[in-house]
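In: here is my input, please return the structure:
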Amino acid sequence: MSSESAPAGRPVRIGVQVQPQHAEYAQIRRTVAAAEEAGVDVVFNWDHFFPLYGDADGRHFECWTMLAAWAEATSRVEIGALVTCNSYRNPELLADMARTVDHISARDGQPGRLILGIGSGWFERDYAEYGYDFGTAGGRLDDLAAALPRIESRWASLNPAPTRRVPVLIGGGGERKTLRIVAAHADIWHGFGDPDTIAHKHAVLDRWCAETGRDPGEIERSAGAEGEPGDVGERLHAAGTRLFTFGLNGPDYDLAPVRDWLAWRDEKNA
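Out: Below is the predicted model of the structure:
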């Protein structure tokens, strides 16, 4: 990993994805509050209409109405979807929704705390039951590439504008299309895989940055993490990852494993 794509000054951050499935909303709300109190940096949900694990017809809640509630209920953590499905909302509408949640999350003269996490979509059941055209993976990626400039343009024209330049997180590891889109538009890239896979994806992303004239150091590198911070964490950190995110499944959202990572974060940032 080059020093360009992993700036020495970028701190380690810890995120949790509170998966909005198999739980009452009161359990989700308590988990978000507990994560903020524990010192987590970012709390994500996801943008699906049905559970991804366990009972396929179990309890599940919608993404963006939940983010608006989190914006009001929290005061410090950044919030966002990991990730929004580009197919489910008109880009101009999504930009306005994001701007509104950004304003709701602003506190005491500080700017808003929304991260716009976005991807091309993949869960076919969502499309089939909610009437969206599933199309092809390549077509959905093309739609994402076309939507991002529209979102950016709408932010520039809204009154009031967002409280800050809303960070854009793009999820996905496709090397031919997805990482090219990341190089053009993202502030954060999120991927999954072992440290060697993540390091390889970083190198591909760096090459796309070189082709597009983008400074790779501008893009924070995020990855799903599990296991021990002294092992997996150190290896991902050496590969350039700085945002480490953990999935929490309902109804028994367990923050205990995250606490060791929070202590490791504090040691790395000291």
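In: can we go C-alpha only for contacts and neighbour counts from here?
Out: Noted.
In: what about residue 16, which helix or strand?
Out: strand 13-18 (DSSP states H and E).
In: elements contacting that strand?
Out: Packed against strand 13-18 by the contact rule (3 or more C-alpha pairs under 8 Å, 6 or more residues apart in numbering; DSSP states H and E) you find helix 25-38, strand 42-45, strand 243-248, helix 256-269.
In: possible to save these as TSV with distance to residue 218 and mean neighbour count?
Out: As requested, the helices and strands packed on strand 13-18 are exported to TSV (distance: least, C-alpha to C-alpha, whole Å; neighbours: other C-alpha atoms under 10 Å):
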stretch	distance to residue 218	mean neighbour count
helix 25-38	26	17
strand 42-45	19	27
strand 243-248	14	23
helix 256-269	19	16
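In: mind putting these into a markdown table with distance to residue 179?
Out: Listed next are the helices and strands packed on strand 13-18 as a markdown table, based on distance: least, C-alpha to C-alpha, whole Å:
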| stretch | distance to residue 179 |
| --- | --- |
| helix 25-38 | 30 |
| strand 42-45 | 21 |
| strand 243-248 | 17 |
| helix 256-269 | 27 |
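In: angle of the strand holding residue 16 against strand 243-248?
Out: Between strand 13-18 and strand 243-248, the angle comes out at 20 degrees (axes from the mean of the first three to the mean of the last three C-alpha atoms, to 10 degrees).
In: quick one, helices of the protein?
Out: With DSSP state H as the criterion, the chain has helices at 25-38, 63-73, 91-104, 124-130, 137-157, 178-185, 195-212, 234-239, 256-269.
In: a markdown table for these, including distance to residue 171?
Out: As requested, the helices of the chain are exported to a markdown table (distance: least, C-alpha to C-alpha, whole Å):
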| stretch | distance to residue 171 |
| --- | --- |
| helix 25-38 | 22 |
| helix 63-73 | 16 |
| helix 91-104 | 17 |
| helix 124-130 | 17 |
| helix 137-157 | 11 |
| helix 178-185 | 8 |
| helix 195-212 | 12 |
| helix 234-239 | 17 |
| helix 256-269 | 21 |
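In: which stretch among the ones you listed comes nearest residue 83?
Out: The closest of these to residue 83 is helix 63-73. By C-alpha to C-alpha, the value is 9.4 Å.
In: quick one: list the elements packing against that closest one.
Out: helix 25-38, strand 78-81, helix 91-104.
In: so what touches the strand holding residue 16?
Out: 28, 31-32, 35, 40-46, 82, 242-250, 253, 261-262, 265 (C-alpha atoms under 8 Å, 6 or more residues apart in numbering).
In: another one to check against the first:
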Amino acid sequence: MTRSIRIGLQLQPQQQPDYGVIRDTVLRAEDAGADIVFNWDHFYPLYGDPDGAHFECWTMLGAWAEQTERVEIGALVTGGGYRNPDLLADMARTVDHISGGRLILGIGSGWFEKDYDEYGYEFGTKGSRLDLLAEYLPRITSRLGKLNPQPTRHIPLLIGGGGPKKTLPLVAKYADIWHSFGEFETHTEKSKILEARCADVGRSPSEIERSTSWPGLEHAAAYVDEGISLFTVGVGGPDYDLAPLLEAIGWRDENSPPPLSGLA
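Out: A predicted model of the protein is given here:
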């Protein structure tokens, strides 16, 4: 199964106190030809001034749903423990409708301790956070099936992470998109493990789109050979330089096969 190459932008909502700049950057990315615009689900900056300007993820996605026309939108990724999972499903369904069916529901187990401590969530351990994600995923999928009105489409579920014992089995069971972190060799190793976990649950690995951060022009083709079709460029404030995004889009347009019917 051959997928067309897609390019996403992760617009990191940090170090820029003027939301208008963020709004304009989303429009610039859509006009430039990005396929997806992501934000992230943190409450404080991850680099630069640790107490610098920062905006919340899901309220922002609702605004993006109204202001955009073509791009898919989502979080890369939602912190799994920050919201009641039934509420998160309802939020996702609502943004799905506002956007006309363009939401990707990205989720992970969470890792940034300051978010937890400052907002009163239990940080626990890496294992306990993954256990909570495993508990929440079936609740999310169940609630999506009960909502009235129903989502406009099957909302693609993106799971970020690569732990072989807990995360990859969840990817095999629930994910439409797997976002891999780490170097090329790490991805290839984890990809083989994911194929085995898919076999455990009787699912074809080809049903899961492979995603990672943009590795640059010199490395992108090797990642495509390993099955990755979604690359995301991350940019932070205050300036939101889109030059790397334009580079990735240009490479996509030169190298992507034409999309197959019914396949992103």
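In: what's the TM-score for these two chains?
Out: Aligned and superposed, the two chains score 0.95 in TM-score terms (TM-score structural alignment, normalised by the length of structure 2); 256 aligned residues with a C-alpha RMSD of 0.9 Å.
In: looking at the helices and strands packed on strand 13-18 of structure 1, spot the one closest to residue 175 of structure 1.
Out: strand 243-248 (20.4 Å).
In: now the angle from the closest one to helix 256-269?
Out: With the same axes, to 10 degrees defining the directions, strand 243-248 of structure 1 sits at 170 degrees from helix 256-269.
In: what about strand 243-248 of structure 1, how far off from structure 2?
Out: Strand 243-248 of structure 1, aligned to structure 2 and superposed, deviates on average by 0.5 Å (mean C-alpha distance after the TM-score superposition for structure 1).
In: tell me, that strand lands on which residues of structure 2?
Out: Strand 243-248 of structure 1 corresponds to residues 230-235 in structure 2, going by TM-score structural alignment.
In: tell me who's in contact with residue 44 of structure 1.
Out: 15-19, 79-82.
In: ranking those residues by neighbours, who comes first?
Out: Comparing these by number of neighbours (other C-alpha atoms under 10 Å), residue 80 comes first, having 33 neighbours.
In: quick one: what's aligned to it in structure 2?
Out: Per TM-score structural alignment, residue 80 of structure 1 is aligned with residue 74.
In: is it true that that match touches residue 103?
Out: Yes: using C-alpha atoms under 8 Å, residue 74 of structure 2 and residue 103 qualify as a contacting pair, with a distance of 5.7 Å.
In: gap between residue 133 of structure 1 and residue 87 of structure 1?
Out: Noted for residue 133 of structure 1: a distance of 8 Å to residue 87 of structure 1, by C-alpha to C-alpha, to the nearest Å.
In: pick out whichever of those two has more residues nearby.
Out: residue 87 (20 against 12).
In: name the nearest residue to the residue nearest the centre of structure 2, sequence neighbours excluded.
Out: Nearest residue to the geometric centre of structure 2 (C-alpha atoms, centre = their mean): residue 76, 3.2 Å. In this structure, residue 76 of structure 2 finds its nearest non-sequential neighbour in residue 40, 5.0 Å apart by C-alpha to C-alpha, 6 or more residues apart in numbering.
In: need the counterpart of the one you found in structure 1.
Out: Aligned by TM-score structural alignment, residue 40 of structure 2 pairs with residue 46 of structure 1.
In: surely its match is in contact with residue 20?
Out: Yes: if you go by C-alpha under 8 Å, residue 46 of structure 1 and residue 20 touch, sitting 7.2 Å apart.
In: quick check: neighbours shared by those two?
Out: Common neighbours of residue 46 of structure 1 and residue 20, using C-alpha under 8 Å, 6+ apart, are residue 63.
In: more neighbours: those two, which one.
Out: Legend: neighbour count by other C-alpha under 10 Å for residue 46 of structure 1 and residue 20, higher for residue 20 (29 against 24).
In: show me the contacts for the residue mapped onto the more buried one from structure 2.
Out: When structure 2 is aligned by TM-score structural alignment, the residue opposite residue 20 of structure 1 is residue 13. Contact analysis of residue 13 of structure 2 by C-alpha under 8 Å, 6+ apart lists 22, 39-40, 54-56, 236-237.
In: of those, closest to residue 114 of structure 2?
Out: Nearest member of the contacts of residue 13 of structure 2 to residue 114 of structure 2, counting by C-alpha to C-alpha, is residue 54, at 13.4 Å.
In: counterpart of that closest one in structure 1?
Out: By TM-score structural alignment, residue 54 of structure 2 lines up with residue 60.
In: same deal with residue 219 of structure 2?
Out: In structure 1, the residue paired with residue 219 of structure 2 is residue 232, using TM-score structural alignment.
In: what sits against that match?
Out: Residues near residue 232 of structure 1 by C-alpha under 8 Å, 6+ apart: 195, 225-226.
In: now with 7 Å, please.
Out: Contact analysis of residue 232 of structure 1 by C-alpha atoms under 7 Å, 6 or more residues apart in numbering lists nothing.
In: what's the spacing between it and residue 185 of structure 1?
Out: Residue 232 of structure 1 is 28 Å from residue 185 of structure 1, by C-alpha to C-alpha.
In: for residue 28 of structure 1, same thing?
Out: 31 Å.
In: what do you get for residue 120 of structure 1?
Out: Per C-alpha to C-alpha, residue 120 of structure 1 is found 14 Å from residue 185 of structure 1.
In: try residue 266 of structure 1
Out: When residue 266 of structure 1 is compared with residue 185 of structure 1 (using C-alpha to C-alpha), they lie 30 Å apart.
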